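Peer 1: Sequence and predicted structure are below.
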Amino acid sequence: MFPKVWRSIVTRWDHYLFGVGYGLVFGFFGITALVVDTPQADVPNGLGEVSTASAPTSRHWFGTNRDGMDLLGPTLAAAGRSAWLTLVAVVLGSSSGLAVAASAFLIGSDRGYRALAAFQSGIGLVPALLMMFILAAGFGAGVGATILMLGALCLGFVAGRGANWCVAWEDGGDVISARALGFSRRRILQELLFPRLWPKAAATAATLLPAALVAEAALGFSGAGASVAAANGRIGVMLGVGRETMFDLPWMIISSGAVLWVLTMVLAGLAWAVRRTLDEPVDERWF
């Protein structure tokens, strides 16, 4: 038994490495989001007075304080909330997109394939983005609205790519041979296509994660002006508050932008490694 377990670990070491990488990133930011207080934007009419300083007697987790103000802790906590919110949206949306692509293969509808492929190719992407930001400006991008909008975009993208993959694989020799042997579409999907489909969907989700994080920050940025309490404590609101207090508290926009940029680059690097490991091209359109 132990040689089999060891062989499995050795042959799949890269997947475990990615798990450790993502676990460290989201574990660190998740713990930070839970234990560090983030200043809330109290904005009755836009971005007016903002409570940006913690109490002088409060604990400064990262030791960078000035006049009783934690300069880095609140920013990392806000980034943690945004990162976890983005992760939930991407996982839910990508999983739903994978289910939609598999259902499209089972149904075998050419019209459904074309509709999904059209959305993925960009015909429906730009209107969806415009609608997302219009809704955010009006409703402030609360937690539910953010998950819904980002998840819907990931769903359409993964479903469209999955439909394209299924169409290409249907012309493969193994699928044609399985049909000649009398395999049903469900059995073909379970035994031949799904083992190829889910790694590609996972690689696509990993690639979408940094872009979705930037979109989440933009939603929070627009939600700051809409005075939505649910958008408080997220990196986009920190950027919005920092823009309004740029001359009084420049650290707010500088630290928020720097943390967002570093986190996005780390997630993009992990996504690139995931795609290379899963033999996914890294120079495709949109990536």
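Peer 2: Happy to help now that I have it. Residues are numbered from 1 along each chain as shown.

Peer 1: Please make it C-alpha for all contacts and neighbour counts, starting now.
Peer 2: OK.

Peer 1: Surely Gly223 touches Phe133?
Peer 2: No: contact criterion CA atoms under 8 Å: Gly223 and Phe133 do not qualify, at 9.6 Å.

Peer 1: alright, now check it against this:
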Amino acid sequence: MVGLAASAPASARSARPLRPPRILGRIAVPFVSFGLAVAAWYLVSTVLLAPERRFLLPPPHAVFTESLSDPATMETMLHALAVTARVAVLGLALAAILGIAIGVLMARAKVFERVVYPYAVVMQAVPVLAVVPLIGLWFGYGTTARVIVCVLIAVHPIIAMTLFGIQSVDPNLRELFILGRANRLRRLVSLELPAALPSIIASLRTAAGLSVTGAVIGDMFFAKGQPGIGTLLDTYRARLQSEDLLAALLLAALFGVAVFAIFTAAQRLTVGRWHSSGR
């Protein structure tokens, strides 16, 4: 009887249907989603739009044959994308330095938080498009203005999440460091910043996408210097080059997805082993 009882669960487990590996599900879902998006694109372009209005949304194969497969067009787009990428990376780096520094100072000094945080909220609430003319007037219409737009868009989540992460440190651990006579710098480096790291990494992942958006917006409004992908988008729109417009838009979207994926991987590498946000 004991042997039968012991073998019953084993036979029941063997009779259960085998579940596909989790990694297959993660791979299949994006492919299915991509297929549905392409199918919806074809539906709108070939069925819902009249032939004389089809230039507004050419089908995917037309975008590939007329734009993406043209070496000269792709060279122009990739060069412009590289310009936008440099601006986005520089803007994100400056936003990270400023955001983390301001967040730490706000967590350390309540007076500084009361003085600075309202301005950070106002800066986030005001549409960046309303500030763009002033940025061009003050800083010119070149690369500097584009970087400033990226910083203005990306810095607020870094400030907010750095402040939140430091303020969320376990009070018992703070007391332990104080009892150990650790000075303020030691507590910051050894306790508060490591504890706030998941929040900081999450804010950088959000800010990375915002920085790409800011770089594209800066390209559209500040045309001096090397043209970025946003400059090409504005040019193709004005010329009604729908295939090139959609191709440039796809490249910009792929770049944004790549940046988001890089910071997602960085989050898993840095905090994935000990924090749920990186798993």
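Peer 2: Yes, it's here. Just so it is clear, the structure is predicted and the values come from calculations on it, not from any experiment.

Peer 1: quick revisit: out of Gly223 and Phe133 of structure 1, which sits in the more crowded spot?
Peer 2: Shown here are Gly223 of structure 1 and Phe133; by other CA atoms under 10 Å, Gly223 has more neighbours (27 against 19).

Peer 1: Let me know the secondary structure of the more buried one.
Peer 2: Judged by DSSP: H, G, I helix; E, B strand; the rest coil, the three-state class of Gly223 of structure 1 is helix.

Peer 1: what about the nearest residue to it once chain neighbours are set aside, how many neighbours?
Peer 2: In this structure, Gly223 of structure 1 finds its nearest non-sequential neighbour in Gly140, 3.5 Å apart by CA to CA, 6 or more residues apart in numbering. Gly140 of structure 1: 25 surrounding residues under other CA under 10 Å.

Peer 1: Quick check, Gly140 of structure 1 in contact with Leu219.
Peer 2: Yes: counting by CA under 8 Å, Gly140 of structure 1 touches Leu219, with 7.5 Å between them.

Peer 1: For stretch 153-168 of structure 1, buried residues please.
Peer 2: The neighbour-count check on stretch 153-168 of structure 1 (16 or more other CA atoms under 10 Å) flags 153-166 as buried.

Peer 1: and what of stretch 185-195 of structure 2?
Peer 2: Using 16+ other CA under 10 Å as the test for burial, stretch 185-195 of structure 2 gives Arg187, Leu188, Leu191, Glu192, Leu193, Pro194, Ala195.

Peer 1: in which helix or strand would I find the residue most central in space within structure 2?
Peer 2: In structure 2, the centroid-proximal residue (CA atoms, centre = their mean) is Gly209; its distance is 2.4 Å. Assessed by DSSP states H and E, Gly209 of structure 2 sits inside helix 193-221.

Peer 1: what helices or strands is that helix leaning on?
Peer 2: Here helix 193-221 of structure 2 touches helix 71-108, helix 143-167, helix 229-239, helix 242-271, going by 3 or more CA pairs under 8 Å, 6 or more residues apart in numbering; DSSP states H and E.

Peer 1: if you set the cut-off to 10 Å instead, what comes out?
Peer 2: Helix 193-221 of structure 2 sits against helix 71-108, helix 128-139, helix 143-167, helix 229-239, helix 242-271, with contacts defined as 3 or more CA pairs under 10 Å, 6 or more residues apart in numbering; DSSP states H and E.

Peer 1: what's the average distance of the next helix or strand after the third one to structure 1?
Peer 2: Spelled out, that is helix 143-167 of structure 2. Proceeding N to C from helix 143-167 of structure 2, the next assigned helix or strand is helix 171-179, under DSSP H and E. In the superposition with structure 1, the average deviation recorded for helix 171-179 of structure 2 is 1.5 Å (mean CA distance after the TM-score superposition for structure 1).

Peer 1: can you list contacts of helix 171-179 of structure 2?
Peer 2: Gly180, Arg181, Ala182, Asn183, Arg184, Arg186, Arg187, Ser190, Leu191, Glu192 (CA atoms under 10 Å, 6 or more residues apart in numbering).

Peer 1: Sweet, I'm off.
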